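K.L.:
mind folding the following:
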Amino acid sequence: MIRKSNKIGLACLARWTGGRPRLLGREDDEFVVQTAITWPTVLGKPFTRWSIRKLADHLNGNITRPVLICRETSRCLLAHRGISFQRTKTRKETGMRQAQAARHIICHTSSPVG
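P.N.:
Now for the predicted structure:
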């Protein structure tokens, strides 16, 4: 690589085709995405939400159309498509804030109307 870059300059980077070839095609990608956005109960699974592990196990063991995919590849593919299985977290108010809010409501409702 160094000899080639010394010989032709930065043009050697455009010719580089390193890396492992993809094992999944576009049709497989679409099948993975469609499976991920489908409820597991529709596909006969006994749970209500997919996890990356459950999705990969389902795709690898699918009899009609097996897709050999690991968890990391499926996570990267779904993240690239904007799909995440993380639930949104909500914050609960502390007991002190709830008590203050309740006192505030009681004070305003029990004050004499002028």
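K.L.:
drop to CA atoms for contacts and neighbour counts, all remaining ones
P.N.:
OK.
K.L.:
number of nearby residues for the nearest residue to Arg49 once chain neighbours are set aside?
P.N.:
The shortest distance from Arg49 to any non-neighbouring residue, by C-alpha to C-alpha, 6 or more residues apart in numbering, is to Pro40 (6.4 Å). By the measure other C-alpha atoms under 10 Å, the count of residues near Pro40 is 18.
K.L.:
likewise Glu27?
P.N.:
9.
K.L.:
next, it: secondary structure please.
P.N.:
helix (DSSP: H, G, I helix; E, B strand; the rest coil).
K.L.:
next up, for comparison:
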Amino acid sequence: MARQPEVFARSLEPEEAQRLVTITRSTRDRVRLRRSGIVLASSQGRSAGEIAVMFAATEGYVREVIHAFDDSGFAALSPKWKGGRPRKFGPAARDQICRIAACKPAELGLPFTTWSLTKLIEYLAEHARLLVSTETVRQILRAEGVSWQATKTWKASKDPDFVAKKTRTLDLYDHPPADGRV
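P.N.:
Below you'll find the predicted structure:
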């Protein structure tokens, strides 16, 4: 097998070198510490093999870090992974859950006025064929800014004389009678 050509980090400005030193001395993130150390060692003229021995890494990893730093600078020092398993429900299912939650249950022919998470899940399972947990629905609705709970509203009176009675009562509070009882 032929020997790999040597790879070195681009020449660093004094501010960049100082920033790398600061990162290696102050960061608590092990990946960031290791990557910045690799770039510093490379800028000092050490070969990929020497750096790999120093950091207990493979030469391939050292080369990847150096190339990434040359391409994208300090952004290459931070890890880019995300934790957790992939989402179980895609955008179409998430959109359908949000649309149904935004509807009034009475519009869908249901005998109640507001959704609860349990009722919403039962409806999704029966009509949309979506088997979703309570927590998943709650997280989807929260992420989309959809509230399934009823908003508090003011109930108006159906009495035709309500305005006159209200005006008279408020006037009594503002101008109480001589005996002071309202």
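K.L.:
now what about the TM-score between them?
P.N.:
Once superposed, chain against chain, the TM-score is 0.63 (TM-score structural alignment, normalised by the length of the first structure); 95 aligned residues with a C-alpha RMSD of 2.9 Å.
K.L.:
could you find the counterpart of the residue nearest to Arg49 of the first structure in the second structure?
P.N.:
Counting by TM-score structural alignment, Pro40 of the first structure lines up with Pro105 in the second structure.
K.L.:
next: Leu23 of the first structure.
P.N.:
Under TM-score structural alignment, Leu23 of the first structure pairs with Lys88 in the second structure.
K.L.:
tell me how far the residue nearest in space to the middle of the second structure lies from Ile97 of the second structure.
P.N.:
Geometric centre of the second structure, nearest residue: Ala143, 7.5 Å, by C-alpha atoms, centre = their mean. Look at Ala143 of the second structure and Ile97 of the second structure: by C-alpha to C-alpha, to the nearest Å, they are 12 Å apart.
K.L.:
now swap in Val39 of the second structure and tell me
P.N.:
For Val39 of the second structure, the distance to Ile97 of the second structure - C-alpha to C-alpha - is 48 Å.
K.L.:
same check on Gly84 of the second structure?
P.N.:
22 Å.
K.L.:
more neighbours, these two?
P.N.:
Between Gly84 of the second structure and Ile97, counted using other C-alpha under 10 Å, the more crowded position is Ile97 (21 against 6).
K.L.:
where's that one, which helix or strand?
P.N.:
In the assignment (DSSP states H and E), Ile97 of the second structure maps to helix 91-102.
K.L.:
quick one, helices of the second structure?
P.N.:
Listed in chain order, the helices of the second structure (DSSP state H) span 14-26, 30-43, 48-55, 59-72, 91-102, 117-127, 134-144, 162-174.
K.L.:
can you redo these as TSV with distance to Leu110 of the second structure?
P.N.:
Listed next are the helices of the second structure as TSV, based on distance: least, C-alpha to C-alpha, whole Å:
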stretch	distance to Leu110 of the second structure
helix 14-26	60
helix 30-43	54
helix 48-55	64
helix 59-72	56
helix 91-102	12
helix 117-127	9
helix 134-144	19
helix 162-174	33
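K.L.:
what's the most buried one of the ones you listed?
P.N.:
Of all those, helix 30-43 carries the top mean neighbour count, a mean of 21, counting by mean count of other C-alpha atoms under 10 Å.
K.L.:
and that helix with helix 14-26, angle?
P.N.:
Angle of helix 30-43 of the second structure versus helix 14-26, following axes from the mean of the first three to the mean of the last three C-alpha atoms, to 10 degrees, is 140 degrees.
K.L.:
now do helix 30-43 of the second structure against helix 48-55, angle only.
P.N.:
Using the same axes, to 10 degrees: helix 30-43 of the second structure against helix 48-55 is 140 degrees.
K.L.:
show me what helix 30-43 of the second structure is packed up against.
P.N.:
Applying 3 or more C-alpha pairs under 8 Å, 6 or more residues apart in numbering; DSSP states H and E, we find helix 30-43 of the second structure packed against helix 14-26, helix 48-55, helix 59-72.
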